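Student: got a structure for you, letters missing:
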C-alpha cells in the first residue's frame, strides 16, 4: 500500500513537472488563444499565480516556473518521507 501511494505521489509530481515545462516551452511558440495553450494555462497558472505575486519578475524574466518546479519536487520528497515514517 505504501509503495502504491509513493508511486501515485511520483506520478502526480512528474505530471505537474511536465505540464510546467510544456507551459514554459509553448508560451514562446503558441499564440495565447490556441486551445492547447489555453488548456495548459488553465492548469498551470493557478499554481504559478501565488509565486508570481510573492516574487517580482527580474527584468523580462519570470522565474516562477523554476520556483514551482523546485517546490513540486520538494513537496513530493517530503510526502514520500512522511509515508516512510508510518511504515
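Tutor: Everything's here; your move. Since we're looking at a predicted model, the values are computed, not measured.
Student: okay, CA-based contacts and neighbour counts for the rest of this
Tutor: Noted.
Student: hey, which helix is longest across the protein?
Tutor: helix 2-29 (DSSP state H).
Student: Going by neighbour count, list what's buried in it.
Tutor: 6, 9-10, 13-14, 16-17, 19-21, 23-24 (16 or more other Cα atoms under 10 Å).
Student: on contacts alone, who are the packing partners of that helix?
Tutor: The helices and strands touching helix 2-29, judged by 3 or more Cα pairs under 8 Å, 6 or more residues apart in numbering; DSSP states H and E, are helix 35-54, helix 64-85.
Student: so which of the ones you listed gets nearest residue 2?
Tutor: Closest of the helices and strands packed on helix 2-29 to residue 2 is helix 64-85, at 6.8 Å (criterion: Cα to Cα).
Student: how big is the angle separating the closest one from helix 35-54?
Tutor: Calculated by axes from the mean of the first three to the mean of the last three Cα atoms, to 10 degrees, helix 64-85 forms an angle of 80 degrees with helix 35-54.
Student: Next one for the comparison:
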C-alpha cells in the first residue's frame, strides 16, 4: 500500500512540473520571447497543451470569466497540493500503524 501511495505522490509531482512548465512556456509565448513558428517549440507547446487542457477545461467552465487571466492552472495546483497532503498523511498513518492523526 505504501508503494502505491508513493507512486501517487510521484505522479502528483510530475503533474505539478508539467503545469509549471506549461505556465512558463505560455508566458514566454505571450511576451514573444519564443515563437511558435519554431517546430520544436510548437511540438512542446502542443504536447503540454494536450496534457493540461483536459484538466483545465472543466475548471474553466466553473470559474467566472476574468478576461485574459486564466486561473485554472492555479486551481489545479491547489487541488494537487490538497491531494498530496492527504496522500502523505495517509502514508504516514499506514507507516506508523495508525499513530499519526489524519
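Tutor: Everything's here; your move. This one's a predicted model, so the numbers in the text were calculated from it and none came from an experiment.
Student: Would you pull the TM-score for this pair?
Tutor: Put the two chains on top of each other and the TM-score (TM-score structural alignment, normalised by the length of structure 1) is 0.80; 86 aligned residues with a Cα RMSD of 2.2 Å.
Student: rewinding a little: what angle do helix 64-85 and the longest helix of structure 1 make with each other?
Tutor: Between helix 2-29 of structure 1 and helix 64-85, the angle comes out at 180 degrees (the same axes, to 10 degrees).
Student: Give the burial count for residue 73 of structure 2, as a bare number.
Tutor: A count of nearby residues for residue 73 of structure 2, using other Cα atoms under 10 Å, gives 20.
Student: Any idea which of the helices and strands packed on helix 2-29 of structure 1 gets closest to residue 1 of structure 1?
Tutor: The nearest among these, by Cα to Cα, is helix 64-85 at 10.2 Å.
Student: Does anything pack onto the closest one? Which helices or strands?
Tutor: Partner elements for helix 64-85 of structure 1 (3+ Cα pairs under 8 Å, 6+ apart): helix 2-29, helix 35-54.
Student: quick one: that helix to structure 2 mean distance?
Tutor: Here the mean offset of helix 64-85 of structure 1 against structure 2 after fitting is 1.9 Å, by mean Cα distance after the TM-score superposition for structure 1.
Student: Flag every buried residue along that helix.
Tutor: Those would be 64-65, 68-69, 72-73, 76-77, 80, for helix 64-85 of structure 1 by 16+ other Cα under 10 Å.
Student: Could you dump those residues into JSON lines and include distance to residue 36 of structure 1?
Tutor: Listed next are these as JSON lines, based on distance: Cα to Cα, whole Å:
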{"residue": "64", "distance to residue 36 of structure 1": "21"}
{"residue": "65", "distance to residue 36 of structure 1": "18"}
{"residue": "68", "distance to residue 36 of structure 1": "21"}
{"residue": "69", "distance to residue 36 of structure 1": "21"}
{"residue": "72", "distance to residue 36 of structure 1": "23"}
{"residue": "73", "distance to residue 36 of structure 1": "25"}
{"residue": "76", "distance to residue 36 of structure 1": "27"}
{"residue": "77", "distance to residue 36 of structure 1": "30"}
{"residue": "80", "distance to residue 36 of structure 1": "32"}
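Student: hang on, the earlier thing: turn the helices and strands packed on helix 2-29 of structure 1 into TSV, including distance to residue 28 of structure 1.
Tutor: Converted to TSV, the helices and strands packed on helix 2-29 of structure 1 look like this (distance: least, Cα to Cα, whole Å):
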stretch	distance to residue 28 of structure 1
helix 35-54	11
helix 64-85	14
